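>>> no sequence on this one, just coordinates:
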């Protein structure tokens, strides 16, 4: 076995052997597992796609006279201000105030928290409007001003749920088009959509969480961040392949990093017709090759990763749990697939090209010694089921 300390020493000295998850499978095929495990120190993984459960804490600094903000809007997007005098949290999916109620209007573009976060990282001006009830200590009742990220004391991305280990493939068996966070789904199963980097995706390369845990260093939109907790809805207790790859959602990560260090190319607001808004993020995670088993897990290929096909017209909103079929990412990436006796077109809501770009950038940062690895402070749970909200029949609202 190698230790984190040994690997970091090689990184610091510029001698580490680093490959992307896209490269490592062929390397192991050529060298053999034992020899490759001796030679390779780090494998970089990455993903780029919409991650709805994201947001940012911002601190505006005080004005004179002081204000205790109780309500705040940034570019007309409501920010939660029930934390401290001039702290606020803006969520990626929060819609702009008075955003058009008709979400199906042709050609609509919706604006929300994800777009505010994109503007901040890009260094653009945003408008703050804040209200307060006024106190002896904080007498100001109203504030309107413009600011950029450089005017903030802190801008910290704090994302409760990113990097789903695996995810649904969506389709629609009804007789009308439906609109979802996985895009527009045509009637009668005329298309499938998915969102995953497949063989590049971080948790698919460490399926049992041997190296990715609380405290693990991550590349979050160009900034060095870390895993601060298991992600919300982390539910790894599901069926898996013999190699440990989950057949459904399974694990998630809660991530944080300094937005002032981020690159705007990897932070993009998203407008989804019929759903609302979100935030597309780039995430990269380096995996230390501690032993042969860790390396073997990083050789997972798209053909080895099954994903569940779900009918979003009925089974998803009603949580029946019905799975129409399992498909693998190698087939999905061909652009069309044979499913239930018919040929169906396929599209992705995530970008493999961007994920590969991120994996390459992280590889160069590790090689250059600018990105060292961190040992997890605490492992992620490996046995945990997803709970559902219980509603009494007499309380149910349809």
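That came through fine. All values derive from a computational prediction rather than experimental measurement.
>>> From here on, just use CA atoms for contacts and neighbour counts.
Noted.
>>> Helices of this protein, residue ranges please.
Assigned by DSSP state H, the chain shows helices spanning 4-12, 21-31, 33-39, 113-121, 202-205, 292-298, 315-318, 329-332, 352-368.
>>> so which of these comes closest to residue 184?
With CA to CA as the criterion, residue 184 lies closest to helix 315-318 of those, at 14.6 Å.
>>> Buried residues of the closest one, list them for me.
For helix 315-318, burial by neighbour count (16 or more other CA atoms under 10 Å) applies to 315-316.
>>> re the thing from before, redo the helices of the chain as a markdown table? Include distance to residue 225.
Shown next, in a markdown table, are the helices of the chain (distance: least, CA to CA, whole Å):
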| stretch | distance to residue 225 |
| --- | --- |
| helix 4-12 | 17 |
| helix 21-31 | 20 |
| helix 33-39 | 27 |
| helix 113-121 | 15 |
| helix 202-205 | 15 |
| helix 292-298 | 22 |
| helix 315-318 | 33 |
| helix 329-332 | 28 |
| helix 352-368 | 13 |
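>>> out of the ones you listed, deepest packed?
Greatest average neighbour count among those goes to helix 202-205 (a mean of 28), per mean count of other CA atoms under 10 Å.
>>> And that helix, how far out from the chain middle?
A distance of 13 Å separates the centroid of the chain from that of helix 202-205, by CA atoms, centre = their mean, to the nearest Å.
>>> by contact count, what packs against that helix?
Counting by 3 or more CA pairs under 8 Å, 6 or more residues apart in numbering; DSSP states H and E, the packing neighbours recorded for helix 202-205 are strand 42-50, helix 292-298.
>>> Same list, those, but as a markdown table with distance to residue 135 please.
Shown next, in a markdown table, are these (distance: least, CA to CA, whole Å):
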| stretch | distance to residue 135 |
| --- | --- |
| strand 42-50 | 41 |
| helix 292-298 | 57 |
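>>> ok, back up a step: of all the helices of the chain, which lies closest to residue 258?
Checking these against residue 258 by CA to CA gives helix 113-121 as the closest, at 10.0 Å.
>>> Give me the contact list for that closest one.
55-56, 74-75, 77, 90-96, 125-126, 148-149, 259-260, 262-264, 267-270, 277-280 (CA atoms under 8 Å, 6 or more residues apart in numbering).
>>> now do stretch 301-312
25, 166-173, 198-199, 245-248, 316, 322-331.
>>> Filter the residues you listed down to the ones in strands?
Judged by DSSP state E, the contacts of stretch 301-312 include 169-171, 325-328 as members of strands.
>>> Below is structure B, check it against A:
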């Protein structure tokens, strides 16, 4: 008979102070071939953590009604445009939204490098944010303009809603061309001068649950130093990606959408950032607890960096489908150099392994103290989503 346990049983142990929790690094250090059953008996929860740029993130805010009332149709938070096509005083601020060129600068031209991610991080840190808005004048909303300031304590709601986080796997970017390229991975040096990867490899949360059996809609997580939840599949969710024999995908695959109350987050784990000549983004910390329901969980978490690969993509070709230089393992990437067509190329990560380990440890501490219990998903994440590119059609213009 196969030994199993339930999330309810794990939560009973957590609340009684009897649960055993290991970080993903602790598990991988203690595991060996053939001892999955023994390890299953020892551990109840495995914690994972990641800290990296996640530009497909943003924040919902409700400013509250003004007197006289205003129906927002344009709004800027510290010079960064926020989307206003909701209710009268609801806003969505995208992490990758750039400051407008006409915005007033408080500290010189370097402020051009600020964007939505910086404003979100500043609000979480308790800073005062200037607001400027234009309203649509109606009989019930007669106010035409608004200038004020806000903090996280003077708005009704302030929560992150991130449509795409936690890529299950990703790519390695290189540049086979003759000029420097500025990309969402940072600068790529010409003639294969460097290689940048934006993933934590074998310790990354979703790689250790390759078919998303342990998580789903409603899973409670660590998000930005506070409590969050998986709210849906992420955009560009692609679980049908090709996989190795160990069931890990060979490139971008599953993603998740996340939500959490930003008022209770910690600015240490939410930081605005900027990629030169590309734009602003958000560095975000996320931690996922994996309930150890059976031995299969241990088997999937046994993967090491040698067992996981990513495709090397040439960004010098400006097309959706770019040439690849094959697959490399995360062990090779983390060694600091890889070989591409006989040339040694230095590598660098965008994901912080150091901060990811801190998040996994912090989440472990929360669970051991009984401050964090696990949730049963209310619905599974889809396992059959294809990846659909946008079709474009050539047009001709006749000049008369």
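That came in fine, so what should we check first? In this text, all values refer to a predicted model and were calculated from it rather than measured experimentally.
>>> Please enumerate the strands of the stretch 201-350 of the first structure.
Applying DSSP state E, counting those that start in this stretch to the stretch 201-350 of the first structure gives strands spanning 213-214, 217-220, 223-230, 253-258, 267-272, 276-288, 306-311, 325-328, 336-339, 342-348.
>>> which of the contacts of helix 113-121 of the first structure are buried?
With burial judged by 16+ other CA under 10 Å, the buried subset of the contacts of helix 113-121 of the first structure is 55-56, 74-75, 77, 90-96, 125-126, 149, 259-260, 262-264, 267-270, 277-280.
>>> Please convert the buried members of the contacts of stretch 301-312 of the first structure into PyMOL selection syntax.
Selection of buried members from those for PyMOL, criterion 16+ other CA under 10 Å:
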select buried, resi 25+166+167+168+169+170+171+172+173+198+199+245+246+247+248+316+326+327+328+329+330
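>>> Spatially central, which residue of the second structure would that be?
In the second structure, the C-alpha nearest the mean C-alpha coordinate belongs to residue 165, at 3.1 Å (CA atoms, centre = their mean).
>>> That residue pairs with which position in the first structure?
Aligned counterpart of residue 165 of the second structure in the first structure: residue 162 (TM-score structural alignment).
>>> mind checking which of the strands of the stretch 201-350 of the first structure is nearest residue 359 of the first structure?
Here strand 276-288 is closest among the strands of the stretch 201-350 of the first structure (CA to CA), at 6.1 Å.
>>> starting at the chain centroid, how far to that closest one?
Mean-position distance between strand 276-288 of the first structure and its chain equals 4 Å (CA atoms, centre = their mean).
>>> residues in the second structure aligned with that strand?
Counting by TM-score structural alignment, strand 276-288 of the first structure pairs with residues 279-291 of the second structure.
>>> that older thread, wait, doesn't the residue nearest to the centre of the second structure sit right on residue 58?
No. In terms of CA atoms under 8 Å, residue 165 of the second structure does not count as a neighbour of residue 58; the distance is 10.9 Å.
>>> returning to what we had before: need the strands of the stretch 201-350 of the first structure in CSV (columns: distance to residue 117 of the first structure).
Listed next are these as CSV, based on distance: least, CA to CA, whole Å:
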stretch, distance to residue 117 of the first structure
strand 213-214, 25
strand 217-220, 14
strand 223-230, 15
strand 253-258, 12
strand 267-272, 7
strand 276-288, 8
strand 306-311, 31
strand 325-328, 34
strand 336-339, 34
strand 342-348, 23
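>>> For residue 51 of the first structure, which of those strands is the nearest?
Residue 51 of the first structure lies closest to strand 276-288 among the strands of the stretch 201-350 of the first structure, at 5.7 Å (CA to CA).
>>> how far apart are that closest one and its match in the second structure?
Superposing on the second structure and averaging over aligned pairs (mean CA distance after the TM-score superposition for the first structure), strand 276-288 of the first structure comes out at 0.4 Å.
>>> In contact with the closest residue to residue 12 of the first structure other than its chain neighbours, which residues?
In space, and not counting its chain neighbours, residue 12 of the first structure is closest to residue 369: 4.7 Å by CA to CA, 6 or more residues apart in numbering. Contacts for residue 369 of the first structure (CA under 8 Å, 6+ apart) come out as 11-14.
>>> what's near enough to touch the spatially closest residue to the match of residue 165 of the second structure that is not a sequence neighbour?
Nearest residue to residue 162 of the first structure, sequence neighbours excluded (CA to CA, 6+ apart): residue 253, at 5.2 Å. Taking CA under 8 Å, 6+ apart, we find residue 253 of the first structure in contact with 160-164, 227, 229-232, 234.
>>> Tell me the counterpart of residue 253 of the first structure in the second structure.
In the second structure, residue 253 of the first structure lands on residue 256 (TM-score structural alignment).
>>> Distance of that match relative to residue 139 of the second structure?
Distance, residue 256 of the second structure to residue 139 of the second structure, using CA to CA, to the nearest Å: 42 Å.
>>> ditto for residue 94 of the second structure
Taking CA to CA, one finds residue 94 of the second structure at 31 Å from residue 139 of the second structure.
>>> what's the answer for residue 167 of the second structure, then?
The spacing between residue 167 of the second structure and residue 139 of the second structure, counted by CA to CA, is 47 Å.
>>> who's more crowded, the two?
residue 167 (23 against 7; other CA atoms under 10 Å).
>>> Wait, the more buried one touches residue 255, no?
Yes. Residue 167 of the second structure lies in contact with residue 255 (CA under 8 Å); the separation is 4.9 Å.
>>> Among the strands of the stretch 201-350 of the first structure, which comes closest to residue 357 of the first structure?
Nearest of these to residue 357 of the first structure, taken as CA to CA: strand 276-288 at 9.6 Å.
>>> Between the strands of the stretch 201-350 of the first structure, which one is closest to residue 131 of the first structure.
Taking CA to CA, strand 276-288 is the member of the strands of the stretch 201-350 of the first structure nearest to residue 131 of the first structure, at 25.0 Å.
>>> helices and strands around that closest one, which ones?
Taking 3+ CA pairs under 8 Å, 6+ apart as the contact cut, strand 276-288 of the first structure packs with strand 42-50, helix 113-121, strand 217-220, strand 267-272, helix 352-368.
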